[in-house]
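Undergrad: okay, structure incoming, though there's no sequence with it:
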């Protein structure tokens, strides 16, 4: 089901060949797959799996589309779902969550990596000069709402001297000598559920996007103050660009990982040289000084509630990736490639990662219940359309309503442009196959990533949604198994390249 691209290396990969079959669950009903062989559609299924890159839950469509030259009106090609291998058009689901679709989440992660990496080192139409500008990697955490258990890197959770071991008002111990391993279901759980302020935690989660927005505003004001210019005139000197992703902690609250880059004047374009008066360490100091003062006032949900002043947690980590106006030491502990990889990995995670297999974390259930309760209380607030009523739609996300990945407008290329480039590449290769003309690779990247107004073709289609997913569980299991084998092959190739490079050989 996988089709490694390089035939000279496939024979060396242990997962390829007739003696390395895909293994499915022994209890799986294979009646549908057997029927595929009987009716002669097994090869069509394989072709469809390959076409959607082994997506776990593809979208099924029926209809047709016509590609027309926008300048001449000439019909270039026509496609009908009836001509597809299974008589229905299958399209990847595009879900970014790894637990829903491993394949599509990897595509999302690759796009995110390309987006973030372009803003770090250039490429994808972003000039390479961005690599010379000050760049920070910062982590913003949620504040404490009570003592919680946690993984401490092999150390005891909350050790205290015997003469300093106290109990809370509910007679529960305020210490823990257990060494919690990664994945421990107790990690993130309160030492005392009754002491823990779950309602305020839900409120903070709800307002986290607004807290980030105010942080970007405050940082721009701080930069303007440091340079001695007004906030309105800041764009004439520098522009602050960022890319960030959200990640759930074990306690159920998100923290943000962000790359913050300082460019020159906005009018000079992406990556314009930043002024020497503001380098990486200075920008990091401004972030550290600014963030603690950023707050959001959370209105009470009803007359029995109180307003809350919400802020970031005390654990603010700010590291300089590029100091600016020089190329950093490639042997440093933190490199641009590393941080791009970190953020791409976090972008495919969600709240599902908080539920260990066969485990039920009570503090996560309590946070979910607090969100539902706040929404219900807001709904009972007669005569008002309260913002908290909408929290009922975000209970499954534990109250977090923001996007998992965001960036400033001029940080780098957009995810939409990368997806559009893939579609254009498919059209270019299809046209090359139709006409027999070789693909012109001159200025190819610019053409693939050009704006929509530069598009020379128009696709006119009429499609009907038929459903989501494969015909049965066996086909879905086959897609997941093939996707896992493809990931193994990708990892094998990456390891082989690394080994070849370390030994001075030409990479595969």
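TA: Perfect, thanks for sending it. Note that the structure is a prediction, hence the values are computed from the model and not measured.

Undergrad: okay, CA-based contacts and neighbour counts for the rest of this
TA: OK.

Undergrad: list the buried residues in stretch 454-467.
TA: Judged by neighbour count using 16 or more other CA atoms under 10 Å, the buried positions of stretch 454-467 are residue 457.

Undergrad: check the offset of it from the chain's centre.
TA: Put simply, stretch 454-467 sits 27 Å off its chain's centre (CA atoms, centre = their mean, to the nearest Å).

Undergrad: hmm, who's touching that stretch?
TA: Contacting residues not belonging to stretch 454-467 are listed as 59-71 [CA atoms under 8 Å, 6 or more residues apart in numbering].

Undergrad: what sits closest to residue 287 if chain neighbours are left out?
TA: residue 219 (6.6 Å; CA to CA, 6 or more residues apart in numbering).

Undergrad: quick one: the strands in this protein?
TA: 59-69, 75-80, 89-91, 135-140, 239-248, 254-263, 295-298, 308-311, 317-322, 405-407, 457-468 (DSSP state E).

Undergrad: tell me the most buried of those?
TA: Per-stretch averages of neighbours, counted by mean count of other CA atoms under 10 Å, single out strand 254-263 among the strands of the chain, with a mean of 25.

Undergrad: tell me the angle of that strand relative to strand 239-248?
TA: 160 degrees (axes from the mean of the first three to the mean of the last three CA atoms, to 10 degrees).

Undergrad: hmm, who's touching strand 254-263?
TA: Residues contacting strand 254-263 (CA under 8 Å, 6+ apart): 130, 133-142, 205, 238-249, 270-274, 343, 400, 411.

Undergrad: again, but for stretch 22-40
TA: 42, 472-475, 477-478, 481-482, 485.

Undergrad: got a winner among those residues for most neighbours?
TA: residue 482 (24 neighbours; other CA atoms under 10 Å).

Undergrad: and that one, how far is that from residue 105?
TA: 15 Å (CA to CA, to the nearest Å).

Undergrad: for the residue nearest to residue 46 when sequence neighbours are not counted, which residues are in contact?
TA: Nearest residue to residue 46 in three dimensions, chain neighbours excluded: residue 1, at 6.1 Å (CA to CA, 6+ apart). Taking CA under 8 Å, 6+ apart, we find residue 1 in contact with 46, 49-50, 482.

Undergrad: let's bring in a second one:
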């Protein structure tokens, strides 16, 4: 088959999704090797392509869906009546496909996009209301804070378009004890492989880097405690009485930097005493500007004495980096002035984007620096594991016993996206509402009627108000599509959906 014939075949393929339609969005499959391309063409020309396309669209063209065998029944919780039943045999390919749910875009662009959308709505609801959260929360003081990691050695980076490291007169370049320059006069462009790499690997403190990364979640926990203490001191009340006046709610994500270490980005909101609807009214006497100063004060004061890696090691006093940033979030629409306060949509977009990134998105995991980090993890944990086997001690009892388990995350063991209990709704609630919608849509399709989304008030009901139960028996059949070609076809369809949705959003913005 010639390339021209191949292009005509897959550019004309009607992939089943409301987001897949539209001219000018052909599938991007030019990067495939010959074997995978042959698999794609075989799928496109197969008799069961329509069934495959339907199965793929049901999971949003997930790159690695979970395959299940079994059946389920929807039962009325009050009467016990079986309202409907479903079997995997009824699925287009005879097996039920469900989304993998991976939040990382590098692994599954489709599920990552859905995760980012859910995170966006979760965060936005805590800023301006909606999804069951009252709009009054938008009147509360809010700041967008970035808590960074300290320096563990000089690395190549960008300095606002200037040279990598401060300029020194010719002939006065300094060198470290290993004979390497501590000054770099290069203006690194985005994508430069040197970005994030140490100027001297032998000077870089890899062990302290890993210790800080391992205990970063503990630093965040202590920051929230210190912030509450600072609020109590500001209000002149004992810390035990603070919840009666004000509480700090937050949504936080972790983002990898090019040097392989995380920063924390958080939206922090102050609430007052609980209101009748379960959310808190704005407290008096504390502005967003004052909250921003308290956040910086608390972050700067956080310390944690980390346990030594081994008997010959030292105790390290860990802190956040000196590059702290805390800016008020305002409800007013932002202009092009960078000094203006951030808007809720900006903050929600930032955090949603950060939440889907992994170590591989910002850090070159094949670089000498990343290899050195993983090698240091092995050097630290190998003796710990050997001692544990010899003495019969569980690895969990050693402060760093499980560090090797997180080597693929370069030592970071925390959650990438977290929130306080009363910040807003949960991801679980958003997902259950989507399931309710999909059930209602499927029932409407079976009955041949149109579903009016505006009438779906039951999507907002609490879980305690559910009137039906879904009882099922399912067994795991495997993960992923049958071939690499199927997986690439799903990825390409998901990319086309994303491009088409972005184009529609841009058109709405331009016309609105």
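TA: In hand now; what should we look at? All values reported here derive from a predicted model rather than from experimental measurement.

Undergrad: now the TM-score, please.
TA: The TM-score (TM-score structural alignment, normalised by the length of the first structure) is 0.91; 487 aligned residues with a CA RMSD of 2.2 Å.

Undergrad: which two of the contacts of residue 1 of the first structure have the greatest separation?
TA: 46 and 482 (10.1 Å; CA to CA).

Undergrad: so what does the residue nearest to residue 287 of the first structure match up with in the second structure?
TA: Using TM-score structural alignment, the partner of residue 219 of the first structure in the second structure is residue 227.

Undergrad: that match: how many residues sit nearby?
TA: For residue 227 of the second structure, the count of nearby residues is 21 (other CA under 10 Å).

Undergrad: residues touching it, list them.
TA: Counting by CA under 8 Å, 6+ apart, residue 227 of the second structure has contacts 294-295, 298-299.

Undergrad: redo these as CSV? Include neighbour count and distance to residue 402 of the second structure.
TA: Listed next are the contacts of residue 227 of the second structure as CSV, based on neighbours: other CA atoms under 10 Å; distance: CA to CA, whole Å:
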residue, neighbour count, distance to residue 402 of the second structure
294, 20, 35
295, 28, 32
298, 19, 29
299, 27, 27
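
Undergrad: among these, which are in helices?
TA: 294-295, 298-299 (DSSP state H).

Undergrad: and which of the residues you listed is nearest to residue 199 of the second structure?
TA: residue 299 (28.3 Å).

Undergrad: trace the closest one over to the first structure, please.
TA: So, by TM-score structural alignment, residue 299 of the second structure is matched to residue 291.

Undergrad: now do residue 468 of the second structure
TA: Matched to the first structure by TM-score structural alignment, residue 468 of the second structure sits across from residue 457.

Undergrad: try residue 439 of the second structure
TA: Residue 439 of the second structure maps onto residue 427 in the first structure, by TM-score structural alignment.

Undergrad: burial count for that match?
TA: For residue 427 of the first structure, using other CA under 10 Å, the count is 15.

Undergrad: same thing with the one 10 residues further on?
TA: Counted with other CA under 10 Å, the burial measure for residue 437 of the first structure works out to 10 neighbours.

Undergrad: with residue 201 of the second structure instead?
TA: Residue 201 of the second structure - counted by other CA under 10 Å - has 17 other residues nearby.

Undergrad: next one: residue 379 of the second structure
TA: 13.

Undergrad: roughly how far does it sit from residue 229 of the second structure?
TA: 39 Å.

Undergrad: in the first structure, point out the residues matching stretch 161-168 of the second structure.
TA: Against the first structure, stretch 161-168 of the second structure falls on residues 154-161 (TM-score structural alignment).

Undergrad: ok, stretch 197-212 of the second structure next?
TA: The aligned range for stretch 197-212 of the second structure is 189-204, by TM-score structural alignment.

Undergrad: how about residues contacting the matching stretch?
TA: Under CA under 8 Å, 6+ apart, the answer for stretch 189-204 of the first structure is 142, 145-150, 168, 170, 172-175, 250-251, 253, 298, 308, 310, 361-363, 366-367, 370-371, 374, 398-399.

Undergrad: among these, which are in helices?
TA: Among the contacts of stretch 189-204 of the first structure, the members found in helices (DSSP H) are 362-363, 366-367, 370-371, 374.

Undergrad: residues near residue 370 of the first structure, how many?
TA: Neighbours around residue 370 of the first structure, by other CA under 10 Å: 21.

Undergrad: residue in the second structure matching it?
TA: Aligned partner of residue 370 of the first structure by TM-score structural alignment: residue 376.

Undergrad: and what of residue 126 of the first structure?
TA: By TM-score structural alignment, residue 126 of the first structure lines up with residue 133.

Undergrad: hmm, back to that, distance to residue 200 of the first structure for the strands of the first structure - can I get that in TSV?
TA: Shown next, in TSV, are these (distance: least, CA to CA, whole Å):
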stretch	distance to residue 200 of the first structure
strand 59-69	40
strand 75-80	54
strand 89-91	42
strand 135-140	18
strand 239-248	17
strand 254-263	14
strand 295-298	9
strand 308-311	8
strand 317-322	23
strand 405-407	24
strand 457-468	38
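
Undergrad: look up how far residue 2 of the first structure lies from residue 20 of the first structure.
TA: 12 Å.

Undergrad: between the two, which is the more surrounded one?
TA: residue 2 (20 against 10).

Undergrad: farthest from the middle of the second structure: give me that residue.
TA: No residue in the second structure sits farther from the centre than residue 171, which is 46.4 Å out by CA atoms, centre = their mean.

Undergrad: so who does the most centrally placed residue in the first structure touch?
TA: Centre of the first structure computed as the mean C-alpha position; nearest residue by CA atoms, centre = their mean is residue 347, 1.6 Å away. Residues in contact with residue 347 of the first structure (CA under 8 Å, 6+ apart) are 96, 109, 112, 245-247, 404-405.

Undergrad: which of those residues lies closest to residue 500 of the first structure?
TA: residue 109 (25.5 Å).

Undergrad: that closest one maps to what in the second structure?
TA: With TM-score structural alignment as the criterion, residue 109 of the first structure pairs with residue 116.

Undergrad: contacting residues for its match?
TA: Counted by CA under 8 Å, 6+ apart, residue 116 of the second structure has contacts 103, 352-353, 355-356.

Undergrad: what about it, distance to residue 317 of the second structure?
TA: 35 Å.

Undergrad: residues of stretch 215-223 of the first structure that come out buried?
TA: 215-216, 218-223.

Undergrad: again with stretch 476-492 of the first structure
TA: Counting neighbours by 16+ other CA under 10 Å, stretch 476-492 of the first structure gives 476-487, 489, 492 as buried.

Undergrad: appreciated, that's everything.
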